[in-house]
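Asks: the amino acid sequence is not available; the structure is as follows:
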């Protein structure tokens, strides 16, 4: 039996809007629910931080754009992406944070990369442009309305364009209980392999699981 039936009666999945939700897990901080349709695991809204609290958490991050270790981390997405985009491509680093290292690395590789971040680079104009690629590294797990945000990004991609996402993926309930990734209070939605398969079907996209936390979705050219 679900542990919190009152919540379940009003809850919808933030990724696919299904009402087929069930209790997944809990810890001393909050409870987690999952969606039967798309397999997303999420935190109910009453546990979400306020915008001010959320930004305070991000301000604690120290992602130095010249840090060699951080660059190696980002290269697990960057290297395969560079093999898939045309020369001098136009891209967007979505949710780049205060230190947009990936955007810098893409520009060093000869590409143009616009930057957007709700708190640090909030220029909405870049969300009205079209791009050859869009990156979202360690971003989607922070989104209160992931489908709305991702659908918008998908519309911004040109035919043949790549949406490159880095986020750690849910494996199962046993692993989730001891998963450090869920302990960040700004992490409120967790994607599984099946979530990305659901998105690829929705968008009729080519899906590639690049690494354990890197996924590419490629927009197919029209027939």
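Replies: Received it, and whenever you're ready, just let me know what you need. Computed from a predicted model, the values in this text were never measured in an experiment. Residues are numbered from 1 along each chain as shown.

Asks: from now on I want contacts and neighbour counts done on CA atoms only, so please keep to that.
Replies: Fine.

Asks: just the helices in the chain please.
Replies: 5-8, 51-59, 68-82, 101-108, 146-156, 173-177, 193-203 (DSSP state H).

Asks: what residues sit buried inside the fifth one?
Replies: When neighbours are counted by 16 or more other CA atoms under 10 Å, the buried residues of helix 146-156 are found to be 146-147, 150, 153-156.

Asks: distance to residue 205 added to those residues, as JSON lines?
Replies: Below are the buried residues of helix 146-156 laid out as JSON lines (distance: CA to CA, whole Å):
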{"residue": "146", "distance to residue 205": "17"}
{"residue": "147", "distance to residue 205": "15"}
{"residue": "150", "distance to residue 205": "13"}
{"residue": "153", "distance to residue 205": "13"}
{"residue": "154", "distance to residue 205": "10"}
{"residue": "155", "distance to residue 205": "12"}
{"residue": "156", "distance to residue 205": "14"}
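
Asks: here comes the other one, which I'd like you to weigh against the first:
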């Protein structure tokens, strides 16, 4: 019996691509592509791979990469709004940038900032940059984040999107063993419907903003 889609839980998933490392399936309902769950790393191996990353608060390239989400975010929320940087990693460079702009930013990362107090509050915006492709239970996690948004708040996501099987074959993004779920544009439309989002906005090739209804 094949595993259901990690996002929408549909059992209607088909073989999408396979290489020497992993096999991938695609959901016919929401178009999410996901690596076969048997190939997903366990928490210990996952953290060991993250620990190899050399991102730091002083890394100019890393800061430039994350800064791309700042302008579209500040078009939607203004200081001193309360923000959550979800999955911030060991070097929360984006939170540092946002604090410099006057935002109040809380941190949560299951490996590096696991204090659950941050998940006991509501926020004007929640930002998850290069996070959702790592989630083993994306529906549960995204619904949890949605519950922590204030009415009218924004969920800001950064992740590269699946285009088609031909592009996937040479897509470097899939080669990171901690990347297990790959969102298609239609995946976000499904998510917006599931969350009853009042707005779904795409910015560039890898940013998505969903707004929670005002009431």
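Replies: Arrived safely, thanks for sending. Remember, predicted model here, so these are calculated numbers, not experimental data.

Asks: got a TM-score for the two of them?
Replies: For this chain pair, the superposition-based TM-score is 0.97 by TM-score structural alignment, normalised by the length of the second structure; 214 aligned residues with a CA RMSD of 0.9 Å.

Asks: ok, so of the buried residues of helix 146-156 of the first structure, who is nearest residue 96 of the first structure?
Replies: Using CA to CA, residue 153 comes nearest to residue 96 of the first structure of those, at 14.2 Å.

Asks: which position in the second structure aligns with the closest one?
Replies: When the second structure is aligned by TM-score structural alignment, the residue opposite residue 153 of the first structure is residue 145.

Asks: next: residue 189 of the first structure.
Replies: In the second structure, residue 189 of the first structure lands on residue 181 (TM-score structural alignment).

Asks: ok, its match touching residue 132?
Replies: Yes: between residue 181 of the second structure and residue 132 there is a contact under CA atoms under 8 Å: 7.4 Å.

Asks: give me the more crowded residue out of those two.
Replies: residue 181 (27 against 24; other CA atoms under 10 Å).

Asks: how near is the more buried one to residue 116 of the second structure?
Replies: Residue 181 of the second structure sits 24 Å away from residue 116 of the second structure, going by CA to CA, to the nearest Å.

Asks: point out the most buried one among the helices of the first structure.
Replies: helix 101-108 (a mean of 19; mean count of other CA atoms under 10 Å).

Asks: show where that one falls in the second structure, residue numbers please.
Replies: Helix 101-108 of the first structure covers residues 93-100 of the second structure once aligned (TM-score structural alignment).

Asks: ok and whichever strand in the second structure runs longest relative to helix 138-147, angle-wise?
Replies: Counting by DSSP state E, the longest strand found in the second structure is strand 149-158. With axes from the mean of the first three to the mean of the last three CA atoms, to 10 degrees defining the directions, strand 149-158 of the second structure sits at 130 degrees from helix 138-147.

Asks: could you count how many residues lie near the residue mapped onto residue 217 of the first structure from the second structure?
Replies: Here residue 217 of the first structure is matched to residue 210 in the second structure, going by TM-score structural alignment. Neighbour count of residue 210 of the second structure, defined by other CA under 10 Å: 25.

Asks: separation between residue 210 of the second structure and residue 203 of the second structure?
Replies: Distance of residue 210 of the second structure to residue 203 of the second structure, computed by CA to CA: 11 Å.

Asks: quick one: contacts for the residue nearest the centre of the second structure?
Replies: The centroid of the second structure falls nearest to residue 132 when counting by CA atoms, centre = their mean (2.6 Å). By CA atoms under 8 Å, 6 or more residues apart in numbering, residue 132 of the second structure lies in contact with 138, 157-159, 181.

Asks: mind running it again at 10 Å?
Replies: For residue 132 of the second structure, the contact set (CA atoms under 10 Å, 6 or more residues apart in numbering) comprises 86-87, 138-139, 141-142, 157-160, 179-183.

Asks: do residue 107 of the second structure as well
Replies: Residue 107 of the second structure is in contact with 83-89, 92, 95, 113-119, counting by CA under 10 Å, 6+ apart.

Asks: mind checking which of those residues are buried?
Replies: Buried among the contacts of residue 107 of the second structure by 16+ other CA under 10 Å: 83-89, 92, 95, 113, 118-119.

Asks: rewinding a little: looking at the contacts of residue 107 of the second structure, which are in strands?
Replies: Assigned to strands by DSSP E, the following of those qualify: 83-86.

Asks: these: which two are farthest apart?
Replies: 83 and 86, at 9.3 Å, using CA to CA across those.

Asks: can you work out which residues contact both of these two?
Replies: 95, 106-107, 126-127.

Asks: closest one of the residues you listed to residue 38 of the second structure?
Replies: Looking across those and measuring by CA to CA, the closest to residue 38 of the second structure is residue 127, at 28.9 Å.

Asks: and that closest one, what pairs with it in the first structure?
Replies: Match for residue 127 of the second structure (TM-score structural alignment): residue 135.

Asks: out of everything not next to it in sequence, what's closest to the match of residue 153 of the first structure?
Replies: residue 126 (7.3 Å; CA to CA, 6 or more residues apart in numbering).
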